[in-house]
Each structure stands twice: as C-alpha cells, then as structure tokens.
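K.L.:
have a look at this prediction, sequence included:
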Amino acid sequence: MEAAKHRLVYSLLRLGLPLLSKDQQAETGLAFDFLADQEKTVLTGHAQGLITLNIAEADDAERAKRRQAMGEPYRTLLGHFRHEVGHYYWDRLIANTNFLSAYRQLFGDEQQDYGEALKLHYQQGVPDDWAKQYISTYASAHSWEDWAETWAHYLHLIDTLETAHAFSLRVAPKVAQEDDSLSANIDRDPYTLKNFDEIIALWLPLTFAMNSINRSMGQPDLYPFVIPPPVIEKLRFVHQVCHAWR
C-alpha cells in the first residue's frame, strides 16, 4: 500500500499540483488512513482531504474477489489511490474556479444529489450505452465519479507512458507497416507535453502492443479499456487543468 501511495505522490509532484499534508494545512491538506474491518466494514473513499483505504485491498485474492463481484475489468491499489485523489483535486482545482462551467459541459452537473445518484446506480444498473460516454460503468453513476474515474485514467496514462519513455520503447508492428496509428516512438516525457493529441497518439499503439504480449502469455489484457471520443475530450480537459495549474 505504501509503494502504491508513493507512486501516486510521485505523479502529483511531477504534475506540479498543490500537495500539502494535513500537518501543514489542516483544512485543505491531504492525508491517508489505512484501516481494517472490525466492528464496521471500512469503505474506501475520500472526505475533505482524507483518503481512506481498506487494507484488505492489499491482498491479491481478496481484491480479485471484489473485482469479480463488482463486475470490474480493473482493480488495483494504485487505481484506488488515483481515483480517490481525483475527488480531492476536484475540490482544489475545479470547485469555485473558472473551470467549473467547462467541467459541467463535459461531466454534467455535480449538484445532483450524490447519495441518491449512487442508490439509483446500484439499484437500476448502468445505461446500455455507457461505453460511448464513460471510461467505466462506475463513471456513469454521478458527475463526481465520472471526474474521479477520468482523473485516475489520466494518471494511468501519463505514468505508464513515462515508464515506456524511460525504457526508450518504440512500437512499430511489422503487420501494420502502412498504418501509422499502430506505431509510436516514445521518445518524449509525457509530463512535459502540452498537446494532449501527442499523448493519445503514443498511448494507443503502446496499449495495443501490451495487450498483444499479454495474450501471448494467456493473460487477460493489461489495458482492458476502450476510450471513446467523449472520454478523450474529458481526458483532454484534465490535462488542460493540470497544465493550467502548473
């Protein structure tokens, strides 16, 4: 859990985002609680800068059990951290800022009753066309969850690309020599790129290659997602917000 937290903090520092602990800034700082189930079940979540994680999530078998029960294609400790810190940065970067209007155009009205929205999500299920608008089924539950899921995905994307850049990876499949969309030379640090189109152009070939390698080992796709155009625009917005802060 600490290793995943450290990787999260590394990304936040690379992005140049406001990052203070609650010891430094009690009202708006960031803190983490790692708790175990006792009399009550510990729910992973965020509240006013405090991110809580159930330590049972660190057990691979337990996490896989929960992933299957929730019908999720992906569930990791790092994913939890990235999602919950997305809620924290909504409060810091979007609420009461000039970005709020553009946010609502892309993600919807966050003033919708949150508790009622989650209740309906679990009672009625997800819209049939959710994959055309959202990165995950949970993103369809409420505007805030759409933001948090998209934010987490943005961190997945740039951190993985930075690792590929550190290894000087180049994707040039022989079976698609005339299709440039499947080729990429990851010779740039994604944290420094201002043009989001360049990031997507590197990301799609890399994920195609990673998934193909996993299938060769009989493993599930390393990247079990499809990014529809509306989600690309949401990711672009996250990118713009981060670079505007920097």
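P.N.:
Yep, it's here. Numbering: from 1, shown residues only.
K.L.:
can we go C-alpha only for contacts and neighbour counts from here?
P.N.:
Will do.
K.L.:
what's the span of stretch 45-63 from first residue to last?
P.N.:
16 Å (CA to CA, to the nearest Å).
K.L.:
and for stretch 39-53?
P.N.:
Terminal-residue distance, stretch 39-53 (CA to CA): 16 Å.
K.L.:
now do that stretch: distance to the chain's middle.
P.N.:
In terms of CA atoms, centre = their mean, to the nearest Å, the centre of stretch 39-53 is found 18 Å from the chain centre.
K.L.:
contact partners of that stretch?
P.N.:
22, 27-36, 54, 80-81, 84-85, 87-88 (CA atoms under 8 Å, 6 or more residues apart in numbering).
K.L.:
how about a cut-off of 7 Å?
P.N.:
Residues outside stretch 39-53 that contact it (CA atoms under 7 Å, 6 or more residues apart in numbering): 28-36, 54, 84, 87-88.
K.L.:
and what of stretch 216-231?
P.N.:
Outside stretch 216-231, the residues that reach it (CA under 7 Å, 6+ apart) are 73, 132-135, 207, 210-211, 214-215.
K.L.:
same thing with stretch 191-210?
P.N.:
Contacts for stretch 191-210 (CA under 7 Å, 6+ apart): 14-15, 158, 161, 171, 181-184, 186, 190, 222-223, 236, 239.
K.L.:
so who does the residue positioned nearest the centre of the chain touch?
P.N.:
Taking CA atoms, centre = their mean as the criterion, Ala152 is the residue nearest the geometric centre of the chain, at 1.3 Å. Counting by CA under 7 Å, 6+ apart, Ala152 touches 79, 82-83, 86.
K.L.:
one more structure, for comparison:
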Amino acid sequence: MKLFQCSKCGNTVVFENNLCVSCGHYLAYSSYYNQMVSLEPNRSEWAIPSLNGETYKYCANNLHGICNWLIPIDNNSEFCLACSLNRTIPDLSYQKNQEHWKQIEFAKHRLVYQLLRLKLPIVNKGEDPETGLCFDFLSPKNKNNLKTGHAHGVITILISEADAVTREKVKEKMEERYRTMLGHFRHEVGHYYWDILIRTDENVLSGFREIFGNDMVPYDGALQNYYLNGPRQDWQNFHISKYASSHPWEDWAETWSHYLHLMDTLETAYNFGLKTTPNLQGTHRLGFNADFDPYYENDFPTILKTGIALFYSLNSMNRSMGKDDAYPFIISEPVKTKLTFIHNLLFQRKSF
C-alpha cells in the first residue's frame, strides 16, 4: 500500500488513521485522488484545495470509528464507495460486534483500495442487482449452515472471523498455512471477478480452462470429495494451496488472492524504497530492488522475481522475531503460469 502523511505536519500516518497524533488534525482519505488529507478539527465539512477545491464530508460510518473516507458534500449517499457496498452489518448493540466490525471494515477498505488500483469495476448491487457486488457481515449463531463465501455477487463474511482466537482455531482445524480477514476478502472477491471477467467471455474462458482446468466439473461433488479425501498427493506441484486443488473455481480464487497479496506487498516495498544486497557467496537470486510501482508494471516476470525475493526476506525477518512465515507458500511453475494469466488479463483491460 501507498505510504501516507499528514498534509498539515508531514507526520507519517497509516491508512486507517482518522487523527494525526502529532498535530491533532483530522485525517481523511480520498479514494478518487488516492490522497490522505488533514482537516481542521470540530467541523463537519471541508473545502479541500488539494482535492480540486471541492467540499467534502466524512462517510457516515466515521461516527462508528470504522471509516475515514471522504465523500462530496452533495453525494446522494451518506456512505463512501467502500461502505456503500455493505448490505448487512452486525448488530451493533453488542460491544463485541462493534469491535469485530471494525476489524472487518479495515480489511474491506484495504481490499477496495486495491481494486481501485487495479482499475477493476466496482458496482453496487443496489444499483445493479444482476452484476453488482455487496457484503453481508453475519453471525452464524442462528443459522447453522452459514459460511463465509460468495454467491451471485453477495459476499458473506462471518463476523467470528474477526476474532483472532477463533480464526486461529479454524486455521488449525483446517490445517491451513495462512488465514486472515484480508485473505478472506481477496479470495471471495476473486469468485466475483471470475463471473465478471471470465464467465461471459468465451475467449478468456477458453484460456482459463487451458490453465486452471475444466470448470464444468460439478462443484458440490468436487468439494465433497476434497473434504472427504483431502487434496491430491502432489498438490504442491500444481496449486498454491491444498484448497486450490479442490476445483478450478477455487484454484482461481486462491491464485487470485495470492496475486493481490503479491501486488500489495510490492507496492508497500516500492513506497518504502526497499532493496537488498544479501551477504552471500556465489550466485544467488535473493537480492531485489522494489523500485517500481507494480500496478504500472506490465512485465510480470519482473514482478514475480522481485516478489519472491521480497517474500523470502519477510519470512526471514519474521523467523528472527520467533513468528511464523509471513508468506508460507511455494510458487511452483504451474502457479507462476496461473498468476501470469491473471496479470495479463487485468493489464489487457487497464488503460492509463
């Protein structure tokens, strides 16, 4: 992600901050201009010269402490682009739900930031019931079969996933190497964009099937077989995760989420000016220079080479702190081909 500063005092701030602790000014994010701006406290609207001099207000969810995004004062909606995608939110009369919703929204806002950087269409399901997108944040207490997932543009996220202890228990039970709230969003939105980018385009669908396999294989049966018998023995040679081996749709969604992991991490490295010259003897491939914005880099081998070295460095740093690997995955040659397919698909439709 981009590095942000308070435009009043220059203090470094993070994406979710709504107050600069250095100078006391409010902070707000413009998704249209991709800028963080400082605002005079104790006001409800602001004319902002750096945002074309237009007048803005906070998204209504700023009152809940879960959003710092701006909207034009004359916007028909009270909500920003990210919050307008919500169809169902948790019952806020419960304190725990408020805390969980905050974590969910922080992850979702980062997702929407990235979708904008990728220039992907973001259409509210309320405006377009057929092809739009919306989110339901639900509790499984009253519905035993309720699961995190996607169906026809509706992404359901169980609010229990925002609890770190619960998430770790599920991760252990499912024998997963990685499980985060942001990871859930990236995976599920991958299913949505499969419908948008692939399902209705015969040429793209044909290319997808050549690389990911036959999506016409019955989905429910494939998942049942996966949960009963586990993944194929050599799944590491062809897939980014065990679950990716269950069906081509899940292979796509898992690979898509890893593409987003890669791009976001590289953008962060680029903004920090990261590069390494490892103290190693002989020829090696661990050195990297993240001197490019990945969202403007057409050459995927450059992205992949830099990203793999970066992930190795992050894993090594984590191990120095006694933590698990930040990126505990091996990117095989078939997975590289799948990631390349996603990158080329997105860059072919982008226009700068």
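P.N.:
On my side now, so go ahead. No experiment lies behind these values; they were computed from the predicted model shown.
K.L.:
rewinding a little: which position in structure 2 aligns with the residue nearest to the centre of structure 1?
P.N.:
Using TM-score structural alignment, the equivalent of Ala152 of structure 1 in structure 2 is Ser257.
K.L.:
secondary structure element for that match?
P.N.:
Taking DSSP states H and E as the criterion, Ser257 of structure 2 maps to helix 248-272.
K.L.:
what about the residue mapped onto Met174 of structure 2 from structure 1, distance to Gly125 of structure 1?
P.N.:
Under the alignment (TM-score structural alignment), Met174 of structure 2 pairs with Met70 in structure 1. As defined by CA to CA, Met70 of structure 1 lies at a distance of 11 Å from Gly125 of structure 1.
K.L.:
ok, the two, which is more surrounded?
P.N.:
Gly125 (14 against 11; other CA atoms under 10 Å).
K.L.:
Leu30 of structure 1 touches Asp23, doesn't it?
P.N.:
No: the pair Leu30 of structure 1 / Asp23 is not scored as a contact, 8.7 Å apart, by CA atoms under 7 Å.
K.L.:
quick one, which of these two is more surrounded?
P.N.:
The neighbour count for Leu30 of structure 1 versus Asp23, taken as other CA under 10 Å, is higher for Leu30 (23 against 10).
K.L.:
list the residues that contact the more buried one.
P.N.:
20-22, 49-50 are the contacts of Leu30 of structure 1 under CA under 7 Å, 6+ apart.
K.L.:
please name the nearest non-neighbouring residue to the residue mapped onto Val238 of structure 1 from structure 2.
P.N.:
In structure 2, the residue paired with Val238 of structure 1 is Ile342, using TM-score structural alignment. Spatial nearest neighbour of Ile342 of structure 2, excluding adjacent residues (CA to CA, 6 or more residues apart in numbering): Trp256 at 7.0 Å.
K.L.:
cool, Arg7 of structure 1 as well?
P.N.:
Per CA to CA, 6+ apart, closest to Arg7 of structure 1 is Leu78, 7.7 Å.
K.L.:
give me the element that neighbour is part of.
P.N.:
Going by DSSP H and E, Leu78 of structure 1 is part of helix 77-89.
K.L.:
mean per-residue distance, that helix to structure 2?
P.N.:
In the superposition against structure 2, helix 77-89 of structure 1 averages 0.4 Å from its aligned positions (mean CA distance after the TM-score superposition for structure 1).
K.L.:
contacting residues around the helix or strand following that helix?
P.N.:
On the C-terminal side of helix 77-89 of structure 1, the closest following helix or strand by DSSP H and E is helix 100-107. Under the contact criterion CA under 7 Å, 6+ apart, helix 100-107 of structure 1 has outside partners 94, 143, 146-147, 234.
K.L.:
quick check: Lys157 of structure 2 is in a helix.
P.N.:
Not Lys; residue 157 of structure 2 is Ile. No: with DSSP: H, G, I helix; E, B strand; the rest coil as the criterion, Ile157 of structure 2 is strand rather than part of a helix.
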